[in-house]
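Undergrad: predicted model and sequence below, questions to follow.
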Amino acid sequence: MKTLLGAATVATFTFGLAAEAMAEEWNVSLWGKRRAFTEHVEKLAELVAEKTGGEFTLNISYGGLSKNTENLDGISIGAFEMAQFCAGYHRDKNPSITVLELPFLGVSSLEEERKISQAVYQHPAVQDDLARWNATLLMPSPLPQYNVVGVGDAPHTLDDFAGFPVRATGGIGVAMAAIGAVPTSMSASEVRQALDSGVVKGVSFAPHAHMSFGTIETGEWWTTNLNPGTVNCPVVVNTDALDGLSDAHREALLGSVDEALDYYIDYYNSNTMERWGPALDERGIERVTFTAEELAAFEAAAAGPAAAAWIDENSARGLPAQELYDLVTGMIGQ
């Protein structure tokens, strides 16, 4: 009997160790607070936990692990296993994916943004670019066209942007500079203070961020159709951590990406955009709409020169820049 009990105890202990060994927890570095922009990561965590019976969990942190501008660096050294960042925060660190931030590409929906981003993420040159940071691109964070919330006199022509200090990153900043604005790049969490203090007079964001970071609490007007472009903010994983997963856990993670993105796009379209109009109305924010002629002039001033400069600069880096640009533009409207 003692032998049987001893064997049972050993078996139970061994099983416990095996179960513990199978458990996996990843730390995920985001910023701000939970919002539409992070719903695909939240959904991914939910799906992974469900599919693995809780054996694989994603521990999501909003700013507790790293600054958003340093998330790629954290991934590179294995400080955490998953993170989100925006390409325009550090164009020199991820030049290949900045093609997706060029102004006036003409992307018309979140679904199209998702499709094109995923195609670019699969390009070997892009994967090699991120591999320098020990990072594997997992999924995009599709965002609509950016527009400006501002204070003071509302602009009604492109000339009104001359000397206008605006928070605008990546290709949007390039576009705003083309019409005489003075773009500055800063973390999303810094913009409300910058707007309140007068450091900037306008902030370029997607609707969810204008609500999440409080610019509409200060803002007096909003451009309805400036639409200079958007930012590209991928979710990446540490490549060593991904390679170290069991087959079952890796499948649970990678096999949940499409469902998480489906959920994200539905949430953004049905939740954020439905709230946006009423949020402006409640605060008496003026809607500024530019004429077709003004918009055509904006595109002419910004689109072609920005694309040509991007291709020249990144060809010199050794990237197949023209090929990446053609990949993106060739998929638009398809």
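TA: Cool, got the structure.
Undergrad: from here on, contacts and neighbour counts on C-alpha atoms
TA: Noted.
Undergrad: does the residue most central in space within the chain sit in a helix, a strand or a coil?
TA: Among the residues of the chain, Cys233 comes closest to the average C-alpha position under Cα atoms, centre = their mean, at 2.1 Å. Reducing the assignment to helix, strand or coil with DSSP: H, G, I helix; E, B strand; the rest coil, the entry for Cys233 is coil.
Undergrad: included below, for side-by-side comparison, is a second structure:
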Amino acid sequence: MTASSSMLNRRSMLRGAALGAIATPALVGKGIAQGKVTWRVQSHWPKASSSFTDSLGVLATVLEERTDGAFKLEPLGAGEFAKGPDIYNILRKGVVPMATLSPSYIQDQAQAASFVYGIPGTFRESWQLQHAIKNLGLEDLVNEDLNKEGVMLMAEKVLPVEMVVSKRIESADDFRGLKIRSSGTMIDYLAAAGAAPQYVPGSELYQALSSGVVDGAHWGAAIGAKSMSLWEVCKFHCKPGLGMTTDAYAVNMDQLDSLDDDMRTALIDTMQNRFFLRSQEYQHKEAIALASGIEENGIEVITLPDDVLEMLSGASKDIMAKEAEKGERAAKAADIYRELMTDFGYI
């Protein structure tokens, strides 16, 4: 059974569950009586982010073309209705029928969310996390929890995580106390190596960096740094990456149920297909973006010192063990990670 079909089966079983307030018709769509639907999609990406256009924008275009204009998505930039972790709540309540978010925002709602977000210091290549999410069941484990609240999540892409900083890092002493914008398990990861990570919404990130509120950040890797203009204020791009992570689409299941079968299938199939296409495209564009940053922005690629990397390695094991203790589904997710990492010779 595919991930999309298993989620649809769960959706059908949960039809009619109480979800709290649902969206008003004006927010959900227009022209439904004529067989046309428009969904507003609250994104966690600011409009300046490349993924607002290259992920959500492309999804909207492909879906509209596939349905001959009958199904349209109206993307909303971060903060138009909500931003950061608040996005999940407005989606669950039906204020909008669809959203994009980071799985790090839903760690309190789904035991295995951190494993879909990506445990830092584990997988080293994009395809490895793709395989774990879509083929080995990580996404399904998250949806076992979210479906109970009337929400379905589908991973949008896998992307690398790399830091940019405003100060050169040559030792653990240089790293210690650095204020790094982060989220999810990455916060614990960076803190274990002595940094002082904190969460800042994407819409406020550039200002936080330029004013010195934070000394660095991760927003994806090179593509994110370029599209968000982070290299204007952070001239040092750090290698190796902190790990692989994901962005995700999330859908209110009552609104999904309200679609006819063709519309529903078009949406889910398009999201599923775009996941693999976008993940591969992203790797190519990462190389282009980094070369551009060196040539056009004068950035310097630096390697994190060995003493910092040693602390990060130990933190990865601790984070995995801690996340696995959240419950049965989290333990299953940890087993998926460990088995794959054993197969790859990482442990």
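TA: Nice, I can see it. Small disclaimer: the values here were computed from a predicted structure and weren't measured.
Undergrad: what's the TM-score here?
TA: Once superposed, chain against chain, the TM-score is 0.83 (TM-score structural alignment, normalised by the length of structure 1); 307 aligned residues with a Cα RMSD of 2.4 Å.
Undergrad: and the residue nearest to the centre of structure 1, what's its match in structure 2?
TA: The alignment partner of Cys233 of structure 1 in structure 2, by TM-score structural alignment, is Asp247.
Undergrad: tell me the contacts of its match?
TA: In this structure, Asp247 of structure 2 makes contact with Thr100, Leu101, Ser102, Pro103, Tyr117, Ala155, Glu156, Lys157, Val158, judged by Cα atoms under 8 Å, 6 or more residues apart in numbering.
Undergrad: repeat that with 7 Å
TA: Asp247 of structure 2 makes contact with Leu101, Ser102, Pro103, Ala155, Glu156, Lys157, Val158, according to Cα atoms under 7 Å, 6 or more residues apart in numbering.
Undergrad: if you map these onto structure 1, which are still there?
TA: Shared with structure 1 under both residues aligned by TM-score structural alignment, their matches' Cα atoms under 7 Å, the contacts from the contacts of Asp247 of structure 2 are Leu101, Ser102, Pro103, Glu156, Lys157.
Undergrad: ok, and the closest non-adjacent residue to the third one?
TA: Ranked by Cα to Cα, 6 or more residues apart in numbering and with sequence neighbours excluded, the top spatial neighbour of Pro103 of structure 2 is Tyr117, at 5.0 Å.
Undergrad: likewise for Ala302 of structure 1?
TA: The spatial neighbour of Ala302 of structure 1 that comes closest, neighbours along the chain excluded (Cα to Cα, 6+ apart), is Ala175 at 5.0 Å.
Undergrad: Ser182 of structure 2 too?
TA: Taking Cα to Cα, 6+ apart as the measure, Ser182 of structure 2 lies nearest to Tyr199, with 5.2 Å between them; neighbours along the chain are not counted.
Undergrad: aligned to the one you found, what sits in structure 1?
TA: Under the alignment defined by TM-score structural alignment, Tyr199 of structure 2 corresponds to Ser185 in structure 1.
Undergrad: so its match touches Val166, yeah?
TA: No. Ser185 of structure 1 is beyond contact range of Val166, at 8.7 Å (criterion: Cα atoms under 7 Å).
Undergrad: tell me which of the two has more neighbours.
TA: Ranked by neighbour count (other Cα atoms under 10 Å), Ser185 of structure 1 and Val166 place Val166 first, with 27 against 15.
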